[in-house]
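K.L.:
sequence unknown, structure follows:
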């Protein structure tokens, strides 16, 4: 039995494999930020008693889906093969999935921004909240996670040939998402201005997915740098508002 399992764990003694594992875990966690923001905004629209179960069920189901996709990795890799050409660009199934996911994110973010900005549309926003069910939220979480999963698995294949490393990276990344989901959702819920910032992030991510599907790759570093800078500015604004509120109370 030990002799049978030994070849599957040879990578444990390979330093380059450990570097690939750490790099892939970090990459999966960073890529999961996009999904986590969407999950936080979506589940905050549910009744309070359903929010935590929705996050746990959605992320748990997403983990199972990612592990199943890894089991069919040979099929996933073939999704990069062009199936037709349009405007001198060969579109693969991966491209079409990215474009569909990007369009969904753009539509979702634009709709939520409209509900937030237009006070006259408040009734429509309430109606939308009432229509969202626990099952509907989980379905949308899985739908978007499918897009990010396929892209991250294809990225993982380019970094390592060890399927065990991919499984470990996915499990660790999803576990981090599970732990961070509720604190992030609570933070977004308590700070209304953060909601608009997060929706802006989703809009940018959606457009990036569409561009990537069209053959225009935008380096992830630029995207996360922009998100980090925007979050820093918003953090300074929140600090400034808190200090003004404290001075106002002292003045009275």
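P.N.:
Done, it's in. Please read all numbers here as calculations on a predicted model, not as lab measurements.

K.L.:
rest of the way, CA atoms for contacts and neighbours
P.N.:
Noted.

K.L.:
quick check: residue 77 touching residue 152?
P.N.:
No. Contact criterion CA atoms under 8 Å: residue 77 and residue 152 do not qualify, at 11.2 Å.

K.L.:
mind listing the helices for the stretch 51-200 of the chain?
P.N.:
Here the stretch 51-200 of the chain has its helices, by DSSP state H, counting those that start in this stretch, at 73-77, 93-117, 122-131, 134-157, 163-190, 192-213.

K.L.:
distance to residue 29 added to those, as JSON lines?
P.N.:
Output for the helices of the stretch 51-200 of the chain, formatted as JSON lines (distance: least, CA to CA, whole Å):
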{"stretch": "helix 73-77", "distance to residue 29": "20"}
{"stretch": "helix 93-117", "distance to residue 29": "19"}
{"stretch": "helix 122-131", "distance to residue 29": "29"}
{"stretch": "helix 134-157", "distance to residue 29": "10"}
{"stretch": "helix 163-190", "distance to residue 29": "5"}
{"stretch": "helix 192-213", "distance to residue 29": "16"}
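
K.L.:
could these be laid out in TSV, adding distance to residue 247 and mean neighbour count?
P.N.:
Output for the helices of the stretch 51-200 of the chain, formatted as TSV (distance: least, CA to CA, whole Å; neighbours: other CA atoms under 10 Å):
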stretch	distance to residue 247	mean neighbour count
helix 73-77	57	15
helix 93-117	29	19
helix 122-131	33	13
helix 134-157	41	19
helix 163-190	21	17
helix 192-213	21	20
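
K.L.:
use this one as the comparison:
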């Protein structure tokens, strides 16, 4: 009896902890984006905007989980690129590699197995690129929006440093919340699809999302303050948001990348930047001349 209870407990405890950790990792880019957007608001409005933004992220994730059958239907093909007149030869990015491989090597059993694997992978890749689903369109639009928004933020920061005499205008609170809501839906869609593959029970997924958002709420203020106090870190964060946008566009186009490499690059770059901050001499305070 005890072993049965332990087995049942492990059946949901391990997925819950794993999924919570995964949701936190997947939410890092969401926190960075919210922090940068909230940095454009007056300081008194930033905590409320961060809380509302993360609350909207939690609500969107929970609603998507509760309508999981509809979410999974978003991955069904909506149309084919070849039906729109795109030549199939344009999609055959790997077929020439297989042909070259065959012509240059004598096939042993191992090489033959590898050739068959390459052919299957090529067929799967071509089929995935050719099929366009609602999820693909959402990721494409969201990725382009994230790239454009990040580039505009970089431009605003550079121009803002060059034109310090211009009175700084703050965007409206509602406009910032609207942008946060749009990106919350994009990030939530990918997060929910990941959750479905890691847990079986809906309540485990919902609980993991709630726990992850609560953890992010606890640290969002510290992350936001750190980003705002260090301009080089903010520029680094914006650069990685552009990279995340490119990954979203690639995912929408049917090309998959291991996001672990991206998160590793983010962590490594942040560590290097923190070392630079330690070595960089502090700026002396500016003293106005009496002349």
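P.N.:
Okay, I see it. Since the model is a prediction, treat every value here as computed from it, not as a measurement.

K.L.:
follow-up on the earlier one: which one of the helices of the stretch 51-200 of the first structure lies closest to residue 66 of the first structure?
P.N.:
Checking the helices of the stretch 51-200 of the first structure against residue 66 of the first structure by CA to CA gives helix 134-157 as the closest, at 6.2 Å.

K.L.:
average gap between that closest one and the second structure?
P.N.:
With mean CA distance after the TM-score superposition for the first structure, helix 134-157 of the first structure departs from the second structure by a mean of 0.9 Å once superposed.

K.L.:
that helix corresponds to what range in the second structure?
P.N.:
Mapped onto the second structure using TM-score structural alignment, helix 134-157 of the first structure covers residues 173-196.

K.L.:
how about stretch 45-62 of the first structure?
P.N.:
Under TM-score structural alignment, the match for stretch 45-62 of the first structure is residues 40-57.

K.L.:
kindly report the same for stretch 207-216 of the first structure.
P.N.:
Per the alignment by TM-score structural alignment, stretch 207-216 of the first structure matches residues 246-255 in the second structure.

K.L.:
can you list contacts of that stretch?
P.N.:
125, 128-129, 132, 135-144, 147, 256-257 (CA atoms under 8 Å, 6 or more residues apart in numbering).

K.L.:
repeat for stretch 5-24 of the first structure
P.N.:
Stretch 5-24 of the first structure has contacts (CA under 8 Å, 6+ apart) with 156, 159, 160, 162, 165, 166, 168, 169.

K.L.:
could you measure from the third one over to residue 137 of the first structure?
P.N.:
Residue 160 of the first structure sits 34 Å away from residue 137 of the first structure when distances are taken as CA to CA, to the nearest Å.

K.L.:
try the last one
P.N.:
With distances defined as CA to CA, the gap from residue 169 of the first structure to residue 137 of the first structure amounts to 25 Å.

K.L.:
now the fifth one
P.N.:
As defined by CA to CA, residue 165 of the first structure lies at a distance of 30 Å from residue 137 of the first structure.

K.L.:
what does the second one give?
P.N.:
Counting by CA to CA, the separation of residue 159 of the first structure from residue 137 of the first structure is 33 Å.

K.L.:
kindly report the same for the fourth one.
P.N.:
Applying CA to CA, one obtains 34 Å for the distance of residue 162 of the first structure from residue 137 of the first structure.

K.L.:
list the contacts for residue 227 of the second structure?
P.N.:
Contacts of residue 227 of the second structure by CA under 8 Å, 6+ apart are 35, 36, 233, 234.

K.L.:
and those, which two are furthest apart?
P.N.:
Every pair of these checked by CA to CA; the farthest is 35 and 233, at 12.0 Å.

K.L.:
list the helices and strands the longest helix belonging to the first structure packs on?
P.N.:
Scanning the first structure for the longest helix, with DSSP state H as the assignment, gives helix 220-251. Counting contacts by 3 or more CA pairs under 8 Å, 6 or more residues apart in numbering; DSSP states H and E, helix 220-251 of the first structure packs against helix 192-213.
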